[in-house]
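Asks: how does the following fold in three dimensions:
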Amino acid sequence: MKLPRTLLLLSLSLLLPSLAAGAKDNSERFVDVEKQQKFDDQAAAIRQQMKPGGRFEFTTPEERRQVDEQLATITALLQKRSGSSLDDDDQLDIYAAQETANAILTQRDGRRLICEFSAPTGSNRKVKQCVTYADRVKAHKESRNYLRETMGKSPSAGEKIDGL
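Replies: Just a heads-up that it's a prediction; the model follows:
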């Protein structure tokens, strides 16, 4: 089992510099172990942003638990390091935890812009409409609440409607 992990780590270490030089990465990394001294501050900031009103407030309780687990794994591995370099297995575990946390946080980022093409009513010409993930979730919740209130106040089948 040692050979495949070592081979994977070696291939990643060879590929990443060439990919970084060839293409500009526009994605933002929320969990980044490169700044090890500041990782505890970074983890605390991420946990704060997952609370209501934060950038990642739309994470589900299960996703919050997963991100917390990944941050704890990274912290434990970095503490294990204590001045010496990490072995290949630990580096791979840190990389996996970092990627898992970043995937969840990127998906639930309230500032993430979502664009789609849709045709307005009465037109065949599609228009590009962009909205942030936070605005989209809030609009969905407002619509659902409005429908719930409206359906609760609607007259039953036997009642008269004023004006009709």
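Asks: switch to C-alpha atoms for all contacts and neighbour counts from now on
Replies: Fine.
Asks: count the residues that sit near Ala119.
Replies: Applying other CA atoms under 10 Å, we find 12 residues neighbouring Ala119.
Asks: isn't it up against Lys126?
Replies: Yes - Ala119 lies in contact with Lys126 (CA atoms under 8 Å); the separation is 4.2 Å.
Asks: tell me how far Gln35 lies from Lys80.
Replies: Let me fix one detail, which is that residue 35 is Lys and not Gln. 16 Å (CA to CA, to the nearest Å).
Asks: with Ile114 instead?
Replies: On the measure of CA to CA, Ile114 and Lys80 end up 40 Å apart.
Asks: now Leu15
Replies: Counting by CA to CA, the gap from Leu15 to Lys80 is 27 Å.
Asks: what do you get for Leu3?
Replies: Distance from Leu3 to Lys80, counting by CA to CA: 23 Å.
Asks: between those two, which is the more surrounded one?
Replies: Between Leu3 and Lys80, counted using other CA under 10 Å, the more crowded position is Lys80 (13 against 8).
Asks: in what helix or strand does the more buried one lie?
Replies: Assigned by DSSP states H and E, Lys80 falls within helix 61-81.
Asks: now for the next helix-or-strand element following that helix, which elements pack on it?
Replies: Toward the C-terminus, helix 61-81 is succeeded by helix 88-107 as the next helix or strand (DSSP H and E). Packing partners of helix 88-107 (3 or more CA pairs under 8 Å, 6 or more residues apart in numbering; DSSP states H and E): helix 2-22, helix 61-81.
Asks: to compare against the first, here's another:
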Amino acid sequence: MSRILVLVVAVLFFTSSVLQAKGPEKKAVVADTPEKFELLVEAIRQEMEPGKRYEFLNSYNRGVVNDGLDRMGEMLQKAGSVDAMSQEEKTELFSIQEKVNGVLAKNAGDRLICTHRPPTGSHIPMTECKTVRELHLRRVEGRRKLKEMEDTQRALDAPTGG
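Replies: Model (predicted):
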């Protein structure tokens, strides 16, 4: 009975992925045993470093992910494995895992964001897809150029001492 339940839960993990333009998102967290889970937690926390996949997590979402990972680790340490958990514990573990996976999937730097709109001068809509990282870099570069132009204009408008 418990093997069937674990199989059903595993199938749910893989079939409930959020569909995006590039296809189903791979689950970042799959809880099974404390040993495997510790390796996953270490890898996920490394991916939250600057320049890595989950660098765009804000402080609130980082807290949600870290709290969820800590709670899942405590539950697995206490029970020893998913098979040894009660149905209530499995349900709680699944809920925490889905919350963590949702936050991570939404904030992945390689997640595609697509828009479907007509370009300037046309009435024919076009689909354009960019990654979160590309959009962030474009925004940062735009702000830098705007500041540079404002500084140049201020220098030109400044009164000369003459």
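Asks: TM between them?
Replies: Their TM-score after superposition, calculated using TM-score structural alignment, normalised by the length of the second structure, is reported as 0.76; 143 aligned residues with a CA RMSD of 2.6 Å.
Asks: follow-up on the earlier one: in CSV, list the helices and strands packed on helix 88-107 of the first structure along with distance to Glu99 of the first structure.
Replies: CSV is the format used below for these (distance: least, CA to CA, whole Å):
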stretch, distance to Glu99 of the first structure
helix 2-22, 13
helix 61-81, 9
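Asks: which one, of those helices, ends up nearest to Asp89 of the first structure?
Replies: Asp89 of the first structure lies closest to helix 2-22 among those, at 7.2 Å (CA to CA).
Asks: how far off centre is the closest one?
Replies: 25 Å (CA atoms, centre = their mean, to the nearest Å).
Asks: and the helix or strand just after that helix, which stretch of the second structure?
Replies: The C-terminal neighbour of helix 2-22 of the first structure among helices and strands, as given by DSSP H and E, is helix 39-49. Mapping helix 39-49 of the first structure onto the second structure (TM-score structural alignment) gives residues 37-47.
Asks: mean shift of that stretch relative to the first structure?
Replies: For stretch 37-47 of the second structure, the mean deviation from the first structure after alignment is 0.6 Å (mean CA distance after the TM-score superposition for the first structure).
Asks: mean per-residue distance, the longest helix seen in the second structure versus the first structure.
Replies: Counting residues, the longest helix found in the second structure (DSSP state H) is helix 132-157. Aligned to the first structure and superposed, helix 132-157 of the second structure gives a mean residue distance of 2.4 Å (mean CA distance after the TM-score superposition for the first structure).
Asks: residues contacting the spatially most central residue of the first structure?
Replies: With distances taken as CA atoms, centre = their mean, the residue of the first structure nearest its centroid is Leu105 (2.2 Å). Counting by CA atoms under 8 Å, 6 or more residues apart in numbering, Leu105 of the first structure touches 30, 56, 59.
Asks: what about the closest residue to Ala31 of the second structure other than its chain neighbours, distance to Met149 of the second structure?
Replies: Leaving out its chain neighbours, the residue that sits closest to Ala31 of the second structure by CA to CA, 6 or more residues apart in numbering is Phe37, at 5.8 Å. Distance, Phe37 of the second structure to Met149 of the second structure, using CA to CA: 50 Å.
Asks: swap in Pro118 of the second structure?
Replies: Taken as CA to CA, the span from Pro118 of the second structure to Met149 of the second structure is 29 Å.
Asks: test my guess that Pro125 of the second structure contacts Arg117.
Replies: Yes - here Pro125 of the second structure reaches Arg117: they are 4.4 Å apart, a contact under CA under 8 Å.
Asks: Ile46 of the first structure - how many residues pack around it?
Replies: 20.
Asks: try Asp89 of the first structure
Replies: Neighbour count for Asp89 of the first structure, taken as other CA under 10 Å: 13.
Asks: please name the nearest non-neighbouring residue to it.
Replies: Excluding the flanking residues, the one nearest Asp89 of the first structure by CA to CA, 6+ apart is Arg5, at 7.2 Å.
Asks: for Asp109 of the first structure, same thing?
Replies: Using CA to CA, 6+ apart, the nearest residue to Asp109 of the first structure is Phe56, at 5.1 Å.
Asks: that neighbour and Gly110 touch, don't they?
Replies: Yes - between Phe56 of the first structure and Gly110 a contact is recorded at 5.9 Å, counting by CA under 8 Å.
Asks: these two: who's more crowded?
Replies: Neighbours were tallied for Phe56 of the first structure and for Gly110 using other CA under 10 Å; the higher tally belongs to Phe56 (24 against 21).
Asks: quick one: Glu116 of the first structure is in a helix?
Replies: No - assessed with DSSP: H, G, I helix; E, B strand; the rest coil, Glu116 of the first structure is strand; it does not lie in a helix.
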